[in-house]
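A.B. asks: Next comes the sequence, and after it the predicted model I'd like to discuss.
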Amino acid sequence: MQQKLAVFMATLALGMTLATPAYVHPHVFAEARLDITINPDGTVQKLGHVWRFDDIFSSTVLVEFDKNGDLKLDEAELAALAETINASISEFDYFQSVQLNDKKIVMAAPKHLIADFQNNQLMIIFESTPKHPLKLGTKTSFGVYDPTFYTAIDYVNDADVHVTGLPPACKQKVVRPNPDEAIAQNQGTLTDAFFNDPTGTDMTKIFATRLEIECPSQG
């Protein structure tokens, strides 16, 4: 079972165990939605994630997990898929990037992760919360990215990132980095390892679309 799981994840890029060459570009694509809920006191209550994967990847997943061969996934098969995905992406912090004033925020593992198929496309749905209380700061950012640089998860429209409870004094904006500008701006922190093989360096997040919330300094 473990060997089969490793092969499946390596193939589908949700739990790669081998290094990927630097020239590899994303092979799996997903359209994402992010719903951020802010409490009245300015702390982050939760993040709601929905990822809809491309047709080819979805078809591959369907074939792999359709144990009874009826060309659909029943509740038991979906539960097995969700468990497999959960175990895989947990190693990558569920592809989440949350920062407060440019410092990484640790997120607690979601209590539930749901896998579903709608219109023949795989959907992954889960909620997460900060491991410790997170109060909006001067700049708080939220996004998703795959550190293996194999899966491209992106918000197609700015409206796909939604905030509920944004304090009146704070402003939000969706940032879509230009790759060349992102490299130039981070030149001082990028090592040779990044340019030789960006996978696993955790720096591919500089290319990821993110939502930035800026609030007035309390000091």
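C.D. replies: Looks like it came in fine.
A.B. asks: rest of the way, CA atoms for contacts and neighbours
C.D. replies: Will do.
A.B. asks: what element comes up after the longest helix along the chain heading to the C-terminus?
C.D. replies: Identified as the longest helix of the chain according to DSSP state H is helix 75-89. With elements assigned by DSSP states H and E, the helix or strand that comes after helix 75-89 is strand 96-100.
A.B. asks: okay, the angle between that next one and helix 75-89?
C.D. replies: 50 degrees (axes from the mean of the first three to the mean of the last three Cα atoms, to 10 degrees).
A.B. asks: one step back: which helices and strands sit right next to the longest helix of the chain?
C.D. replies: The contact analysis (3 or more Cα pairs under 8 Å, 6 or more residues apart in numbering; DSSP states H and E) places helix 75-89 against helix 55-65, strand 113-118.
A.B. asks: before we go on, here's another structure to hold up against the first:
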Amino acid sequence: MRPFSRTTVPAAAMLAGFALASPALAHPHIFAEARLDVVVSPQGDVSSLRHLWRFDDLFSSTVLLEFDANSDLKLDDAELAEVSKTVFDSIGEFDYFQVVRSNDKPVAMKPPANLMANYDDGQLIILFESEPADPLKLAGKVDFGVYDPTFYTAIDFVEDANMSIDNLPDGCDRAVIRPDPDEALAQNQSTLTEAFFNDPAGTDYGNIFATKLEITCNGQG
């Protein structure tokens, strides 16, 4: 997610303004601690993904200064609604930082019906819930990732318990996969070209380091 303003700008232009110029700058600039709850129906279908992101103090302060229209050093309901709309519009083309795959095939997700913003104890909090576009059965291997593909925003699941699944069916196992950064860089060195650093938005750099929730159901798929 890029820093944003109440003046709407095209997402591509917004990204271009923050393109990374050199390998030394290829690191996140915004940080959020996250929680993901995967909700499963009694029939074993994924009903929805519930997201909570709590942003770092510096970015949260920037949002406060930008959206505090009446300069009272807090965000009222109308100002929070404007934050929600801006975030919703800004990350829509990135599928709201959600990447779901079923047996290595991409799973389309519906846009969230409602994205809520809150400002609590000096931190911006974003909450939303989304559903698979088509029925998604837990069969074989299904993995869930939440990350910014341009690596500008780091979505961090501090504890494995922050990636949870409700009503895990019998015969299915849950694992949280955390790539080793050094190994990830070594394995993807050939893709870290000058073209990436000139246009990080055109890559999936965030996937290299993303923590993922992996569900494996034996004898299915």
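C.D. replies: Cool, got the structure. The structure displayed is predicted, hence computed values, not measured ones.
A.B. asks: Next, the angle helix 55-65 makes with the longest helix of the first structure.
C.D. replies: When the same axes, to 10 degrees is applied, the directions of helix 75-89 of the first structure and helix 55-65 differ by 110 degrees.
A.B. asks: Where does helix 75-89 of the first structure end up in the second structure?
C.D. replies: Using TM-score structural alignment, helix 75-89 of the first structure corresponds to residues 77-91 of the second structure.
A.B. asks: can you tell me the mean distance of the matching stretch from the first structure after alignment?
C.D. replies: The superposed stretch 77-91 of the second structure is, by mean Cα distance after the TM-score superposition for the first structure, a mean 0.5 Å from where its aligned residues fall in the first structure.
A.B. asks: What are the buried residues along that stretch?
C.D. replies: Within stretch 77-91 of the second structure, the residues scored as buried using 16 or more other Cα atoms under 10 Å are Glu79, Leu80, Ala81, Glu82, Val83, Ser84, Lys85, Thr86, Val87, Phe88, Ser90.
A.B. asks: Contacts for it, please.
C.D. replies: Contact with stretch 77-91 of the second structure is made by 1-2, 4-6, 8, 11, 63, 67-69, 96-97, 115-119, 126, as judged by Cα atoms under 8 Å, 6 or more residues apart in numbering.
A.B. asks: how does it look with 7 Å?
C.D. replies: Met1, Ala11, Phe67, Asp68, Leu115, Met116, Ala117, Asn118 (Cα atoms under 7 Å, 6 or more residues apart in numbering).
A.B. asks: Would you mind finding the match for the fifth one in the first structure?
C.D. replies: Read that as Leu115 of the second structure. Checking TM-score structural alignment: Leu115 of the second structure goes with Leu113.
A.B. asks: Let me see the contact set for the nearest residue to His25 of the first structure once chain neighbours are set aside.
C.D. replies: Of all residues not flanking His25 of the first structure in the chain, Tyr150 sits nearest, at 6.2 Å (Cα to Cα, 6 or more residues apart in numbering). The contact partners of Tyr150 of the first structure, by Cα under 7 Å, 6+ apart, come to Ala13, His25, Pro26, His27, Val28.
A.B. asks: What's the separation between the fourth one and Ala169 of the first structure?
C.D. replies: Going back to what we said before, that points to His27 of the first structure. With distances taken as Cα to Cα, to the nearest Å, His27 of the first structure is found 41 Å from Ala169 of the first structure.
A.B. asks: the more surrounded of those two?
C.D. replies: Neighbour totals were compared for His27 of the first structure and Ala169, and His27 leads with 14 against 8 (other Cα atoms under 10 Å).
A.B. asks: what about the residue mapped onto that one from the second structure, distance to Asn118 of the second structure?
C.D. replies: By TM-score structural alignment, His27 of the first structure lines up with His29 in the second structure. According to Cα to Cα, His29 of the second structure stands 21 Å off from Asn118 of the second structure.
A.B. asks: go on, Pro135 of the second structure?
C.D. replies: Pro135 of the second structure is 31 Å from Asn118 of the second structure, by Cα to Cα.
A.B. asks: more neighbours, these two?
C.D. replies: Taking neighbours as other Cα under 10 Å, Pro135 of the second structure and Asn118 compare with Asn118 leading, 18 against 11.
A.B. asks: What's the end-to-end length of stretch 34-46 of the first structure?
C.D. replies: 10 Å.
A.B. asks: got it, and stretch 126-145 of the second structure?
C.D. replies: Taking Cα to Cα, stretch 126-145 of the second structure runs 17 Å from one end to the other.
A.B. asks: Please enumerate the helices of the second structure.
C.D. replies: 11-16, 57-67, 77-91, 181-187, 194-198, 206-209.
A.B. asks: Same list (these) but as TSV, adding distance to Asn218 of the second structure.
C.D. replies: Formatted as TSV, these follow (distance: least, Cα to Cα, whole Å):
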stretch	distance to Asn218 of the second structure
helix 11-16	41
helix 57-67	43
helix 77-91	35
helix 181-187	28
helix 194-198	38
helix 206-209	26
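A.B. asks: which stretch among those comes nearest Leu49 of the second structure?
C.D. replies: helix 77-91 (15.9 Å; Cα to Cα).
A.B. asks: just the angle between that closest one and strand 115-120, please?
C.D. replies: 130 degrees.
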